[in-house]
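In: Output the structure for:
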Amino acid sequence: MKNTIAANTLIQYFESFAPKSYALEGDKNGLMVGSLKKKVKKAMVALDVLEKTIDEAIEKDVDFILAHHPLLFHPLKQIDVDTPMGRMIKKAIEHEITIYAAHTNLDVAEGGVNDLLAERLQIKDSNVLAPTYTETLQKLVAFVPASHAKQIREALGAAGAGHIGHYSHCSFSAEGIGRFRPQEGTNPYIGTIGKEEEVGEVRIETIVPANRSGKVIAALVKAHPYEEPAYDLYPLDQPQFQRGLGRIGKVEGDHTLASYVEFVKQALGVKTVRVVGELDTKIRKAAVLGGDGNKYVMQAKRAGADVLITGDLYYHVAQDALMAGMCVIDAGHHIEAIMKEGVAEKIAALLSENGYHIDIFASAQSTEPFQFL
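Out: Predicted coordinates:
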């Protein structure tokens, strides 16, 4: 097992499930401070990067911070080290800590912030609330010697091919005969130069998201024993994967808004919430959207939700929801802190599967700015 990893390689594994292409237009994602060329031994996942987050990283000898909320959301005109922002940047650079942000791409991603919230709230059979990204699919057909078929199927699955719903490594295989004649200047894995060969081969078919086709083809070429692997890539005219903000699904049990509020508080570990709606309203279907949910209250209602759980709610949006008969639970923006443990575990598993033993953990610091008196 390798105990260091290049920061840019670490990000490649992270973006295998939360690519930048998922981010909303104009969002601030990516490198905030430092270098992606450096070696990483220890990484920390944080919701926000505050000075106490940097201090924790220094104390724990962290090389890399993956944050959900961008440190640099607005352009800087100067770096004044006497200001809180300047001090943070100075500390990070002095201690060679790279800071990387994944914002709305992590909200949208399967297994990201909103899926973690839906899972914690036991929202069943959940679907995307507000689609923001459509993933175009392609069909990859590869022809491989039977001796390497299993190895290549594994390589394709690890590169992101073959995902259908909650199933991974999906493929179809059929046996046949491959024919070829190596020419001068070749170094054939099987066969003799100038002589026509027949080889028992397997035709492997699998689904590939278009934005990952380059990575999948590279994995095929690397795992394939032939100098010139034969493959076809076809566009598919069929329903495509949608990604987006928020999740919506069924609520288990017999809940009123009053009882569901108590469940939400316990599930998300919050002492108080703001509530809109009649407390005796029956709750059968719930939507959840981490962060600012103001734009999506009516969308949740149109989708059939009885209640929306979110992190920020404006006064006038609350009035509109009340008049429309829509229940809303504002549990605070800090509920997105659920991503710290979830993302750390997901990245650690991906790295371990690929031969890396990197210490990656959730920040212990609470970055909740509010006190409830």
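
In: From now on I want contacts and neighbour counts done on CA atoms only, so please keep to that.
Out: Will do.

In: Confirm that residue 89 sits in a strand.
Out: No - under DSSP: H, G, I helix; E, B strand; the rest coil, residue 89 sits outside any strand and is assigned helix.

In: So for it, what's the nearest residue that isn't a sequence neighbour?
Out: Nearest residue to residue 89, sequence neighbours excluded (C-alpha to C-alpha, 6 or more residues apart in numbering): residue 33, at 7.1 Å.

In: Would you confirm that that neighbour contacts residue 100?
Out: Yes - with contacts counted by C-alpha atoms under 8 Å, residue 33 reaches residue 100, the gap being 7.1 Å.

In: The two: which has the busier surroundings?
Out: residue 100 (26 against 21; other C-alpha atoms under 10 Å).

In: measure residue 11 to residue 270 for me?
Out: Separation of residue 11 from residue 270 (C-alpha to C-alpha, to the nearest Å): 31 Å.

In: of the two, who's got more company?
Out: The neighbour comparison of residue 11 against residue 270 (other C-alpha under 10 Å) goes to residue 11, with 19 against 14.

In: one more to line up against the first:
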Amino acid sequence: MTQMQVSGRQIIDAFEAWAPPGLAYKWDNVGLQVGTLDKPVKKVMITLDVLETVAEEAAEANVDLIIAHHPLLFKSLKQIDTMTPKGRTITKLIENGITVYAAHTNLDITRGGVSDILSERLGIRETTVLVPSEQDELIKLAVYVPDDYTEKVRVAIGNQGAGHIGDYSHCSFRVKGEGTFKPLDGTQPFIGSKGELARVEEDRLETIIPKSKLSRVLAAIETAHPYEEPAYDLYPLKNKGEEIGVGRIGELQESMTLRELGELVKERYQVPSLRIVGNLDEEVKRVAVLGGSGEDYIDQAYQQRADVFITGDLSFHEAQDAWQMGLKLIDPGHHVEKFMKQSVQSFLQQKFDKFSAPEVIISETNTEPFQFM
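Out: Next comes the predicted model:
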């Protein structure tokens, strides 16, 4: 059987149902970085960073699409000097037809993203958001569907994030009724004839949608619904949506000393050494975690009564401030965000069936700039 090809846009549409770009901070630059998504993709590579060596690795492996955590283009470029490392990287990508897409703070924030990945690796339980950025508004959707197509529409909108209540997905309610309409000139009705009133057995399919995923859910309706003009209603809700933001805070299953937690972090995050602030023999249980650079959120960790805050790129004076207020710190470096590679790979492999799935590989190029002695 011939393998069906998917486009870069189909792959990113599936990915963005998990990590919507609307979750990213305003200062961030997520999304398409180089190339086009409107082409077939046979091979995807997941990486933390897009360096010149990563572009070379992708070219040698005949990769069509790179999905990265750190944006290749973060600050505005006023010129592309092909003699600089970034210029050579962009040139290599374009010459080899490699598209680059970045998911940064949206992947940090989303459920199951970087913050959750790092927390789960340490066995931190019952986590909540460390630094809330907002509370996603909830919207009630009622869409009217001919009963033969209800299941198709239900699955399509559920796959785009509709119907998530707590730890349950694809939640919905349906009521049977009769829909009426009269197709006018210029229409091509799926059911009925022009100029005649049609009566159709339809379902009113109701569900709940986070506002951040509304546009994707409506696009799914347009694709899955058989009518030219699907009828639907949207109602703003007073129900509280999920709190979203970076970092997580929760508790270890059992208390341990700061020294023991440091050893656990080295093992689970696969780092050779750490920087630690605090008494190594004191016990800790309530732990805050934030991947990447988190020193700006020391106060939030302290206010939420964390015993210890695990984050990277700590500078001297901020670490000193935490020490004086009694907050312990563990700095495993920025590069521990590398674990997003396996998670993104697994997500994409599960999203496409064996006849349409692109090959998804993980970059093996080391992008950690530091060596440890």
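
In: Let's verify residue 59 of the second structure: helix, strand, or coil?
Out: On the three-state scheme (three-state DSSP), residue 59 of the second structure is labelled helix.

In: OK, contacts around it?
Out: Contacts for residue 59 of the second structure (C-alpha atoms under 8 Å, 6 or more residues apart in numbering) come out as 92-93, 96, 98.

In: switch the cut-off to 10 Å
Out: By C-alpha atoms under 10 Å, 6 or more residues apart in numbering, residue 59 of the second structure lies in contact with 53, 92-93, 95-98.

In: Looking at the residues you listed, spot the one nearest residue 257 of the second structure.
Out: residue 53 (40.2 Å; C-alpha to C-alpha).

In: ok, that closest one touching residue 89?
Out: Yes - Residue 53 of the second structure is within contact range of residue 89, at 8.1 Å (criterion: C-alpha atoms under 10 Å).

In: quick one: which of these two has more around it?
Out: When residue 53 of the second structure and residue 89 are compared for neighbours, residue 89 comes out ahead with 21 against 15, by other C-alpha under 10 Å.

In: Which residue is the nearest non-sequential neighbour of that one?
Out: Nearest residue to residue 89 of the second structure, sequence neighbours excluded (C-alpha to C-alpha, 6+ apart): residue 52, at 4.6 Å.

In: ok, now which ones touch that neighbour?
Out: By C-alpha under 10 Å, 6+ apart, residue 52 of the second structure lies in contact with 58, 85-93.

In: Just the buried residues out of the residues you listed, in ChimeraX syntax.
Out: Those of the contacts of residue 52 of the second structure that count as buried under 16 or more other C-alpha atoms under 10 Å are selected in ChimeraX with:
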select :58,86,88,89,90,91,92,93
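
In: In TSV: the contacts of residue 52 of the second structure, plus distance to residue 174 of the second structure.
Out: Below are the contacts of residue 52 of the second structure laid out as TSV (distance: C-alpha to C-alpha, whole Å):
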residue	distance to residue 174 of the second structure
58	47
85	56
86	53
87	55
88	56
89	52
90	50
91	53
92	52
93	49
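
In: Specify which member of the contacts of residue 52 of the second structure is nearest to residue 357 of the second structure.
Out: For the contacts of residue 52 of the second structure, the nearest to residue 357 of the second structure is residue 58 (18.4 Å; C-alpha to C-alpha).

In: Surely that closest one and residue 363 touch.
Out: Yes - assessed by C-alpha under 10 Å, residue 58 of the second structure is found in contact with residue 363 at 7.9 Å.

In: Can you list the buried residues in the helix or strand hosting residue 207 of the first structure?
Out: Using DSSP states H and E, residue 207 of the first structure maps to strand 197-209. Neighbour-count burial for strand 197-209 of the first structure flags 201-209 (criterion: 16+ other C-alpha under 10 Å).
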